[in-house]
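*Asks:* just coords:
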């Protein structure tokens, strides 16, 4: 493919203790088979051998690869901004170093962007997940709500951000870097990252009508699901979205999905942790006025008062890892057992076969 310098794709990668998956991610970049790529990796203070391994892989990597090894910040937006400062491409995309690109779809997205200079971004309405071995999870519907929309508008995308806290994933989305630069990239003072960047892009495009966008129905990334995924941390999710609502939707009521998350947290977390989360900011405090939240808190307090002795001293159940669970009786009798796995009716498929 004969491309000008302006058609470069800058791939901003973020890693933290992802040594086991680095090669898979970099291999998926090579498999795009697009000659004008640069890769910027920010390692956020990994405690494994990620940085030495990255330096080793860089020797034979066919594209320019810049490695930024820094002290841990835990600030995803700041870390991606550090990568963006080094990016020189016309286009930019993002990926975590435990995920992999669906390479042929990324190439088709790039072809679309090159053929239509008015496209601000191309994104996917489908998300497929994989396990640590790269086996695709085909038991969970991969389509996002956006998938069911025909010819969505920017207003539709913004409504999904407000009502469902997400329209699509920025990973694998190809975005014009000049727009990301104009809006100031990620907001480093907010816990959220992708939801903030998308909303800023949509609002910019509403004011600059010359830009267009495209939503495709093929997944552009395979997401690695494991115990450390942020989506499994409900208190952190609530912190992210209450900050987001306060900044971008200050006059709109709390959407139903936030009430559901808060009730789930109250039912599954300690009372102290729930109250700590529900008093983080003005929007979080407003949840305490909701009748469903009040009812959930009342039940939580009742259960805590009625069964503390049983929970602490008679029976408790703990998760050891993905496969093992532990039961403790009377505080000292321990039983370890393997979690039963449902037998899949579908043959296992590796992401490389897609």
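*Replies:* Right, received. Where do you want to start? This is a predicted model, so every value here is computed, not measured.

*Asks:* use CA for all of it now, contacts and neighbours both
*Replies:* Fine.

*Asks:* buried ones in the helix or strand where residue 199 lies?
*Replies:* Residue 199 is located in helix 194-207, with elements delineated by DSSP states H and E. By 16 or more other Cα atoms under 10 Å, the buried positions in helix 194-207 come out as 194, 195, 196, 197, 198, 199, 200, 201, 202, 204, 205.

*Asks:* and if you look at stretch 224-234?
*Replies:* Quick answer for stretch 224-234 (16+ other Cα under 10 Å): 224, 225, 234.

*Asks:* distance from it to the middle of the chain?
*Replies:* In terms of Cα atoms, centre = their mean, to the nearest Å, the centre of stretch 224-234 is set 9 Å apart from its chain centre.

*Asks:* then stretch 263-274?
*Replies:* For stretch 263-274, the distance to the chain centre is 23 Å (Cα atoms, centre = their mean).

*Asks:* residues in contact with it?
*Replies:* 234, 235, 292, 293, 296, 297, 300, 301 (Cα atoms under 8 Å, 6 or more residues apart in numbering).

*Asks:* pasting the second one now:
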């Protein structure tokens, strides 16, 4: 569908919420404070049961931008929820961010200026961001990606960094062209992974379209809020995400070395907790995991070997 003149410059900020009552007001106010005037907010609440929706509706009464709230029954499926929100977004440009994180002041204006000036740009994202605590205080200004400090213009190089590092830049708070996201099929709803999947598809698009470009800038864009319910704290989910992603996009390659290091931490924590169920689930995900597990047991400490020895795939 042809976009209207207003939509041609519009940036849709897509916010995804689930039980973020402690953080969603600060999140929304960080969007309100953005300098660009041509912004809309599309917020999807995935059936929160902690009062998040009531807070959202109250705070949005002060919103300086057009906005839409999608309130639905809980699905627990991040990719599906992102796609539903994207379907309601009207902008030529889109930013996706979780409602427990915050946009930093001025984080969108420079990116949007670049995107509007150069139609070849597919996205502008940051190679450095901040970590904030549950109160919103900055606790680390050095949330660096593997691309930080590097002048990368070749998407093939970017794809290799994506593979080796399990992520080349933070998708959150990057500004992307909506038509490119649509053309690559948006998020893959049959996979657990979300950002890593869409990011890989967009980099593949850049490889296939050498007339298009991207920019990774040093300016921090968002504050990643560290708290007890972060999805990244779910080790089994992270392993499953990486296995599914690797098998879809790099089917002829082994799992990255970094993935094996993640697994070893998971093996140790599972052994200490006596969590046979989680370990059996992990070992069943891919033959490479079981093979690495057997090798790891041979070099582990004596005590850990005894613990790990009780775990076998069912």
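*Replies:* Arrived safely. Remember, predicted model here, so these are calculated numbers, not experimental data.

*Asks:* one step back: okay if I get the buried residues of helix 194-207 of structure 1 as TSV plus distance to residue 334 of structure 1?
*Replies:* Compiled in TSV, those are given as follows (distance: Cα to Cα, whole Å):
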residue	distance to residue 334 of structure 1
194	43
195	43
196	46
197	47
198	48
199	49
200	52
201	53
202	54
204	58
205	59
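
*Asks:* residue 230 of structure 1: which of the residues you listed is nearest?
*Replies:* Taking Cα to Cα as the measure, residue 230 of structure 1 sits nearest to residue 194 out of the buried residues of helix 194-207 of structure 1, at 12.4 Å.

*Asks:* distance of the closest residue to that closest one other than its chain neighbours from residue 63 of structure 1?
*Replies:* Leaving aside its chain neighbours, residue 194 of structure 1 sits nearest to residue 170 (6.1 Å; criterion: Cα to Cα, 6 or more residues apart in numbering). For residue 170 of structure 1, the distance to residue 63 of structure 1 equals 22 Å [Cα to Cα, to the nearest Å].

*Asks:* again, but for residue 193 of structure 1
*Replies:* Applying Cα to Cα, the value for residue 193 of structure 1 to residue 63 of structure 1 is 27 Å.

*Asks:* ok, now residue 242 of structure 1?
*Replies:* Taking Cα to Cα, one finds residue 242 of structure 1 at 40 Å from residue 63 of structure 1.

*Asks:* these two: who's more crowded?
*Replies:* Neighbour count, other Cα atoms under 10 Å: between residue 242 of structure 1 and residue 63, residue 242 has more, with 26 against 15.

*Asks:* what's the strand or helix carrying that one packed up against?
*Replies:* For residue 242 of structure 1, the enclosing helix or strand under DSSP H and E is helix 234-248. Where contact means 3 or more Cα pairs under 8 Å, 6 or more residues apart in numbering; DSSP states H and E, helix 234-248 of structure 1 is packed against helix 256-268, helix 271-277, helix 282-286.

*Asks:* what's the mean distance for the longest one versus structure 2?
*Replies:* It stands for helix 256-268 of structure 1. Helix 256-268 of structure 1 differs from its equivalent in structure 2 by a mean of 0.9 Å after superposition (mean Cα distance after the TM-score superposition for structure 1).

*Asks:* could you give the angle of that helix to helix 234-248?
*Replies:* Helix 256-268 of structure 1 and helix 234-248 are oriented at 150 degrees to each other (axes from the mean of the first three to the mean of the last three Cα atoms, to 10 degrees).

*Asks:* Serialize the buried residues of stretch 224-234 of structure 1 to CSV and add fields for distance to residue 53 of structure 1.
*Replies:* Below are those laid out as CSV (distance: Cα to Cα, whole Å):
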residue, distance to residue 53 of structure 1
224, 20
225, 22
234, 32
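
*Asks:* quick revisit: list the contacts of the helix holding residue 199 of structure 1.
*Replies:* Residues beyond helix 194-207 of structure 1 that count as contacts (Cα under 8 Å, 6+ apart) turn out to be 154, 157-158, 161, 165-166, 169-170, 179-180, 183, 185-187, 211, 244.

*Asks:* restricted to helices, list these.
*Replies:* 154, 157, 158, 161, 179, 180, 244 (DSSP state H).

*Asks:* those residues: which two are farthest apart?
*Replies:* Checking those with Cα to Cα, the most distant pair is 179 and 244, at 20.4 Å.

*Asks:* ok, those two, which is more surrounded?
*Replies:* Using other Cα under 10 Å as the criterion, residue 179 of structure 1 and residue 244 rank with residue 244 on top: 23 against 19.

*Asks:* list the residues that contact that one.
*Replies:* 190, 192, 195, 196.

*Asks:* which one of these is nearest to residue 315 of structure 1?
*Replies:* For the contacts of residue 244 of structure 1, the nearest to residue 315 of structure 1 is residue 192 (37.5 Å; Cα to Cα).
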